[in-house]
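Undergrad: The sequence and its predicted three-dimensional model are supplied below.
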Amino acid sequence: MAQSPDVPTRSASGRHGKPWRAAGGVLVALLALSGAALVGTGLNPAPAQPPQPADVEPEVYPEPDWAAEPAPQWESASPTPSTTAAPTGTPPSARASTTPAPVGMPRSEPTKITIPRIKVDAKIMSVGLNGDGTVQVPSLKQARLAGWYKVGASPGEIGNAVIVGHVDSAAIGPAVFFKLGALTRGDEVRVTRKDGKVARFRVDTVKSYPKTSFPSEVVYGTADTAKLQVVTCGGRFDKKEGSYTNNIVVSASRIP
């Protein structure tokens, strides 16, 4: 999977699944970005294994709201006359919604991704589609860079912003997202943008998917809030196929 240094991106070979996007009102299927391309070749000999997310996250149950529990009602020995208050205020149907619509940041190209928990502080390059419809990723010699899928939303905009990166490379060893699987819910991801603003995100989920079950709709589908999807490879390295068996997907929501 070697490539000349003057070629900034390379195509995908394995499949992540088929991301879908709306283009001019028509649903268009895009070939997904390659798991193999996110990996390059395995590290030899005896490479360190990247951390993997937990298969099952513990369930979180909300604390009971005791104040909301209705007070017990006791029957009175003598009936109490009831009174009906005259309606006041505005009928519910006429009241304006108290929940504001989500507001995203204006579109701006991302320049850097910072993930304090795993000590990532990497520059971002823009990637798009190759002529065959596959998603571009940084070359293996640029495996310390992350790639922003410029066809989708920019980080902070309403929608899914997608950032991809290698997990390792024979050329440099552990790559930009080598420790991505070590993230947990609540961790923070920051993306610096060309307009000087920083979009901050809080991790919602960290999951590992077999390449045959890549969650295309989660990563590439529409979203009514500002989301960030960070993707790399995971699972075990298959020497025969020359790639990892899984993809790690970190889904995060923007912190207003």
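TA: That came through fine.
Undergrad: CA atoms for contacts and neighbours, from now on please.
TA: Fine.
Undergrad: Do a quick rundown of the strands in the stretch 101-250 of the chain.
TA: 110-115, 120-127, 137-138, 146-149, 159-164, 168-169, 173-174, 188-193, 198-210, 226-238, 243-254 (DSSP state E, counting those that start in this stretch).
Undergrad: Residue 10 is nearest to which of these?
TA: Proximity to residue 10, assessed across the strands of the stretch 101-250 of the chain by Cα to Cα, is greatest for strand 137-138 (5.8 Å).
Undergrad: for residue 143, what are its contacts?
TA: Residues in contact with residue 143 (Cα atoms under 8 Å, 6 or more residues apart in numbering) are 165, 166, 168, 169, 172, 175, 176.
Undergrad: if we go to 10 Å?
TA: Going by Cα atoms under 10 Å, 6 or more residues apart in numbering, residue 143 touches 38-40, 137, 165-177.
Undergrad: Residue 211 now?
TA: 14-17, 34-36, 233-235, 244-248.
Undergrad: let's see 6 Å
TA: 16, 246 (Cα atoms under 6 Å, 6 or more residues apart in numbering).
Undergrad: A further structure is provided below for comparison with the first:
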Amino acid sequence: MRRTPPAAAPLALALSGAALLGGWWQSRPDEGFTTSPTPVPAVATSAGTGPPPAADPAAVPAADAPAVGRRDAAPVPPPAAPVPVRVRLPELGIDAPVDPVGVDAAGAVEVPADGDRVGWYRWSALPGEVGSTVLVGHVDTRAEGPGALFPLARTAPGALVEVVLDDGTTRAYAVVERRSHPKAELPAELFSRSGPPGLVLVTCGGDFDPRTRSYADNVVVRAAPR
């Protein structure tokens, strides 16, 4: 029997929309958090640039001009940590580009509109760092059919997951668990920013309600570094 998900179903990967709800409020950064890189300060120079102007420039001997002072440029902040740009599950044929995503105006975690792309929830951990790195994607879309994470429901424990970073390195994980959760009951700890490093992949699953164009469940795959 098909189930109609509640109107405010947590962690919903809508078939035609781009909303991932629920759980995220446990890990959302404090107010004022920004993912924008720290701007590089402008290079400062000394105020003196030569002698004051004279009525007749030729009357000021070049030898009398003071040396132009110079201050060192402000230090450039270190480059940002590498972020995910691709995810692969070779056994399932998943090989998809990854885009950073945040939350929309309604407070829902965004999902790439393109069903062939996966979103990295940028307020979750970076791969290899403390806490969960969360990747989300569509199981399918009305316009494109099967999405990037369509095969996720067939993931088996031990399967290899590779996350490629923008510095060219790859983080390897092994699947430790695959579960389905009703959208209203998605565990908040999936979004934890503490504890051992891990990877969480989420897509839709369960019964599909054609009236609301929404699935009843979320398929969640958890993986640990290899």
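TA: All right, it came through fine. What you see is a predicted model, and the numbers here were worked out from it, not measured in a lab.
Undergrad: quick revisit: and among the strands of the stretch 101-250 of structure 1, the most buried is which?
TA: Using mean count of other Cα atoms under 10 Å, the stretch among the strands of the stretch 101-250 of structure 1 with the largest mean neighbour count is strand 137-138, at a mean of 29.
Undergrad: residues in structure 2 aligned with it?
TA: With TM-score structural alignment applied, strand 137-138 of structure 1 matches the range 111-112 in structure 2.
Undergrad: And for stretch 170-190 of structure 1?
TA: The aligned range for stretch 170-190 of structure 1 is 142-162, by TM-score structural alignment.
Undergrad: Tell me which residue of structure 2 lines up with residue 121 of structure 1.
TA: In structure 2, residue 121 of structure 1 lands on residue 95 (TM-score structural alignment).
Undergrad: My understanding was that its match contacts residue 88; is that so?
TA: Yes - judged on Cα atoms under 6 Å, residue 95 of structure 2 makes contact with residue 88 at a distance of 4.4 Å.
Undergrad: ok, back up a step: contacts for the match of strand 137-138 of structure 1?
TA: Applying Cα under 6 Å, 6+ apart, the set of residues contacting stretch 111-112 of structure 2 is 18, 19, 119.
Undergrad: again with stretch 152-164 of structure 2
TA: Stretch 152-164 of structure 2 has contacts (Cα under 6 Å, 6+ apart) with 84-89, 170-177.
Undergrad: So what's the gap between that stretch and the chain middle?
TA: For stretch 152-164 of structure 2, the gap between its own C-alpha mean and the chain's C-alpha mean amounts to 19 Å (Cα atoms, centre = their mean, to the nearest Å).
Undergrad: Any idea how far apart the tips of it sit?
TA: Stretch 152-164 of structure 2 has its terminal residues 18 Å apart, counting by Cα to Cα, to the nearest Å.
Undergrad: Check stretch 159-172 of structure 1 too.
TA: One end of stretch 159-172 of structure 1 to the other measures 33 Å (Cα to Cα).
Undergrad: Ok, stretch 151-166 of structure 2 next?
TA: This stretch, stretch 151-166 of structure 2, spans 25 Å end to end (Cα to Cα).
Undergrad: just stretch 202-215 of structure 2 next, same as before
TA: Stretch 202-215 of structure 2: ends 13 Å apart by Cα to Cα.
Undergrad: my read: residue 221 of structure 2 touches residue 178, true?
TA: Yes - using Cα under 6 Å, residue 221 of structure 2 is in contact with residue 178, at 4.4 Å.
Undergrad: Quick check: chain neighbours aside, which residue is closest to residue 107 of structure 2?
TA: residue 21 (7.7 Å; Cα to Cα, 6 or more residues apart in numbering).
Undergrad: Also residue 148 of structure 2?
TA: residue 116 (4.6 Å).
Undergrad: again with residue 20 of structure 1
TA: In this structure, residue 20 of structure 1 finds its nearest non-sequential neighbour in residue 29, 4.9 Å apart by Cα to Cα, 6+ apart.
Undergrad: And the one you found, how far from residue 110 of structure 1?
TA: 25 Å.
Undergrad: go on, residue 161 of structure 1?
TA: Residue 161 of structure 1 is 10 Å from residue 110 of structure 1, by Cα to Cα.
Undergrad: which one in structure 1 is aligned with residue 177 of structure 2?
TA: So, by TM-score structural alignment, residue 177 of structure 2 is matched to residue 205.
Undergrad: Please tell me I have it right and its match contacts residue 251.
TA: Yes - with contact defined as Cα under 6 Å, residue 205 of structure 1 reaches residue 251; the gap is 5.3 Å.
Undergrad: distance of the match of residue 177 of structure 2 from residue 27 of structure 1?
TA: For residue 205 of structure 1, the distance to residue 27 of structure 1 (Cα to Cα) stands at 27 Å.
Undergrad: among the strands of the stretch 101-250 of structure 1, which is nearest residue 23 of structure 1?
TA: Of all these, strand 159-164 comes closest under Cα to Cα, at 14.3 Å.
Undergrad: Please enumerate residues in contact with the closest one?
TA: 146-149, 152-155, 222-223, 225-231.
Undergrad: mean deviation (superposed) between it and structure 2, please.
TA: Taking mean Cα distance after the TM-score superposition for structure 1, the mean distance separating strand 159-164 of structure 1 from the aligned residues in structure 2 is 0.5 Å.
Undergrad: Report the angle between that strand and strand 243-254.
TA: 140 degrees (axes from the mean of the first three to the mean of the last three Cα atoms, to 10 degrees).
Undergrad: now the angle from strand 159-164 of structure 1 to strand 120-127?
TA: Using the same axes, to 10 degrees: strand 159-164 of structure 1 against strand 120-127 is 110 degrees.
Undergrad: Next, the buried residues of stretch 170-189 of structure 1.
TA: Under the neighbour-count criterion of 16 or more other Cα atoms under 10 Å, stretch 170-189 of structure 1 has 170-171, 173-181, 183-184, 187-189 buried.
Undergrad: of all those residues, which comes closest to residue 22 of structure 1?
TA: residue 189 (27.0 Å).
Undergrad: For that closest one, give its distance to residue 211 of structure 1.
TA: Separation of residue 189 of structure 1 from residue 211 of structure 1 (Cα to Cα) stands at 24 Å.
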